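Asks: Following is a predicted model, sequence given first.
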Amino acid sequence: MAAHLQQGLHGICAISITPFLEDGTFDAKGYRKNLSYMIKNGVDSTNSVIVVGGSTGECGAMSLNERNRVLDVALEFGDRLNVVAGCNSTNVDDAIALARYAQDNGAIGAMVLAPYYYPAKDRRSILEFVKKFAASVDIGILIYNNVEVMGLDMPVDIIDELADIENVVGLKECTPSCYKMGRSADIAGARLAVVNGHGEFLEPMAALLGTTGFISSMANFAPRQSAAIWAARSRGDFAAAKEIRDQLRPYMDLAVRFSGEGGEYKVISLLKHATDLVGSVGGFPRIPCPTLTDEEKAEIQRAIANCGLI
């Protein structure tokens, strides 16, 4: 099963949002619609994995039971999607419980952050957390180096050691340094799949750094474009991949601005509204993701229109 995840990370690592109704409950019907939309438009088990209940899926705003419920719905599509459970938690036992549930119910892998409440400046904090997590399950593990959440950029020597753990088969590398991303691939790439954690923003340039694929939150509203970028990249046609990626610049420009104004919480709200605009279900954000103003929604609509998506 670990090999299944590692193989799947040679492609798109789609990061799914979690739609909520106005009363805050999980919109299972809407989520099914979103997953069907991705599959219909070319993001499926042939070229991708899909992460469920990760940071972009608002895992920090859900209970463990809710996260398992979201996973249950995604696993209904297990014949067409390679489902990876987001298992981020500050509590290693909760992370393990999520991963065991995922393993028992058919997910191909689990994504986990190293400790992130306080920055794990002592290497033992990261290594002990991940080693305990990995020893508790048999499915493949995708390590998530989220610098913004963790408060530090996981050093390459730690990545090197984690890559020796048998079922650690992937690294979602969100370092702000392209050089570091390349070094992670140089040092650990023979043992695990190093995925460009900045998505289409760094494509297809990240291919030259040795990454095996890229994450895509844009697959929620632009799956056809994400699939086309991957197809062009995988055949070595970087000019075509960049041309498709550049069509998404109006959205990317707005995402960069929103991130500067309100951090990733505001970007999630942006992403959810963009998903609504293309006919899927972004739904309502949960606190602390902000409710967008009418002016912000109008800006998003213009950006999505300028991308040629509506």
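Replies: Here it is on my side, so go on.

Asks: contacts, neighbours, all on C-alpha from now
Replies: OK.

Asks: need the strands for the stretch 151-300 of the chain, in chain order.
Replies: For the stretch 151-300 of the chain, the strands defined by DSSP state E, counting those that start in this stretch occupy 168-173, 193-196, 213-216.

Asks: quick one, which of those strands is packed in tightest?
Replies: strand 193-196 (a mean of 30; mean count of other C-alpha atoms under 10 Å).

Asks: what does that one rub up against?
Replies: 6, 9-10, 13, 169-174, 181, 184-185, 188, 202, 206, 210-215 (C-alpha atoms under 8 Å, 6 or more residues apart in numbering).

Asks: Next: stretch 131-147.
Replies: Applying C-alpha under 8 Å, 6+ apart, the contact partners of stretch 131-147 are 1-6, 92, 95-96, 99-100, 103, 108-114, 153-154, 162, 165, 167-176.

Asks: let's bring in a second one:
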Amino acid sequence: MFRGSMVALVTPMHEDGSLDEAALERLVEFHIDSGTDGIVAVGTTGESATLDYEEHCYVMRRVVEMSRGRIPVIGGTGANSTWEAIKLTRCAMEGGCDAALLVTPYYNKPTQEGLYQHYKAIAEAVPLPQILYNVPGRTACDMLPETVERLADVPNIVGIKEAQGTVQRAEEIMERCGERLDVYTGEDANAREMMLAGGKGVISVTANVAPRLMHLMAEAALRGDAEEAGRLDAQLSALHKVLFIETNPIPVKWALQEMGLIGGGIRLPMTPLSEQHHETLRQALKLAEAL
């Protein structure tokens, strides 16, 4: 359903932590102009954990309005409460999102049966295309391939963002689910390899600051051009690493501020990037021609 480089969009804020709508519109236009293949609004990179319910729904709706049908918009609607996730997913649908991205419940550490019932309940409650999101390093919850295979039979569950960290995990899901479920990576560092292996795209942090290169790299990988994808990815490899030198989205928000696209706002408990990392990130941006 969705293909290529989809940006896990940051939520721009003023220094006091309030939403910066002018900067949000700048980012949407930046991605449309740069060829980004889709926008994820208020995913985990968008600080979903520290936006309240009204803000969350508002930002998703505004990104849809700003996009004006020029680019697919996926709303980040995951929560560790099934009922809250249903409410957010319904909000995404009513706001015009093309799909929802739902991170596994964090902290609760549900069983595999609990994960199956959680996602099945959301999909049955809201008739919007839905993408599962597995990122055990952030949630302490790993959704196993056999559970994903069961969920692939739910009609409006259309894909998974797999960020367990290995291409082998993504390949196992692809083998189990076939054409029933599209597989995307959430790991920029293995995006090229995963797409060459049959994945459909990447939901990317790096695309926030190097959208054109990420789009071109994904395009090359999806058509099977390993040489061109590798050449482009070599320019991006430093960013893939340095954008996680502190907890995401701290580095990527600093990078976007350095590029003049957003202000310096970030919500506690996240804090601005430590000064000791500024030059390292600045050099990675230059290598990727983002500065």
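Replies: Sure thing, it's come through. Quick caveat, the model's predicted, so the values are computed rather than measured.

Asks: if we can go back for a sec, only the buried subset of the contacts of stretch 131-147 of the first structure, as a PyMOL command please.
Replies: Applying 16 or more other C-alpha atoms under 10 Å to the contacts of stretch 131-147 of the first structure leaves a buried subset, and the PyMOL line that selects it is:
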select buried, resi 2+3+5+6+92+95+96+99+100+103+108+109+110+111+112+113+114+153+154+162+165+167+168+169+170+171+172+173+174+175
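
Asks: Tell me which of the contacts of stretch 131-147 of the first structure fall in helices.
Replies: Ala2, Ala3, His4, Leu5, Gln6, Val92, Ala95, Ile96, Ala99, Arg100, Gln103, Leu162 (DSSP state H).

Asks: which residues in the second structure does stretch 57-65 of the first structure match up with?
Replies: The alignment of stretch 57-65 of the first structure onto the second structure (TM-score structural alignment) covers residues 46-54.

Asks: what ranges do the strands span in the stretch 1-150 of the second structure?
Replies: 4-8, 38-41, 73-76, 99-103, 130-134.

Asks: The last one against the first structure, how far on average?
Replies: If you overlay the two and look at strand 130-134 of the second structure, the average distance to its match in the first structure is 0.5 Å (mean C-alpha distance after the TM-score superposition for the first structure).

Asks: and the angle for that strand with strand 99-103?
Replies: 20 degrees (axes from the mean of the first three to the mean of the last three C-alpha atoms, to 10 degrees).

Asks: now strand 130-134 of the second structure and strand 157-162, what's the angle there?
Replies: 20 degrees.

Asks: Just give me the residue right at the centre of the first structure.
Replies: Using C-alpha atoms, centre = their mean, the residue of the first structure that lies closest to the mean C-alpha position is Ile15, 3.5 Å off.

Asks: any idea what it aligns with in the second structure?
Replies: Using TM-score structural alignment, Ile15 of the first structure sits opposite Ala8 in the second structure.

Asks: ok, now which ones touch that match?
Replies: Counted by C-alpha under 8 Å, 6+ apart, Ala8 of the second structure has contacts 39-46, 203-205, 207-208.

Asks: hmm, 7 Å instead?
Replies: Ile39, Val40, Ala41, Gly43, Thr45, Ile203, Ser204, Val205 (C-alpha atoms under 7 Å, 6 or more residues apart in numbering).

Asks: hmm, back to that, out of the strands of the stretch 151-300 of the first structure, which gets nearest to Lys29 of the first structure?
Replies: strand 213-216 (22.2 Å; C-alpha to C-alpha).

Asks: Give me the mean deviation of the closest one from the second structure.
Replies: Counting by mean C-alpha distance after the TM-score superposition for the first structure, strand 213-216 of the first structure comes out at 1.4 Å.

Asks: can you list contacts of that strand?
Replies: In contact with strand 213-216 of the first structure (C-alpha under 7 Å, 6+ apart) are residues 9-15, 195-200.

Asks: Closest one of the residues you listed to Glu261 of the first structure?
Replies: His198 (18.5 Å).

Asks: Now the strands of the stretch 1-150 of the second structure in CSV, please, with extra columns for distance to Val242 of the second structure.
Replies: Shown next, in CSV, are these (distance: least, C-alpha to C-alpha, whole Å):
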stretch, distance to Val242 of the second structure
strand 4-8, 16
strand 38-41, 21
strand 73-76, 24
strand 99-103, 24
strand 130-134, 22
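
Asks: what's the closest of those to Thr271 of the second structure?
Replies: strand 4-8 (19.2 Å).

Asks: buried sites along that closest one?
Replies: Gly4, Ser5, Met6, Val7, Ala8.

Asks: average distance between that strand and the first structure?
Replies: Mean deviation for strand 4-8 of the second structure: 1.7 Å (mean C-alpha distance after the TM-score superposition for the first structure).
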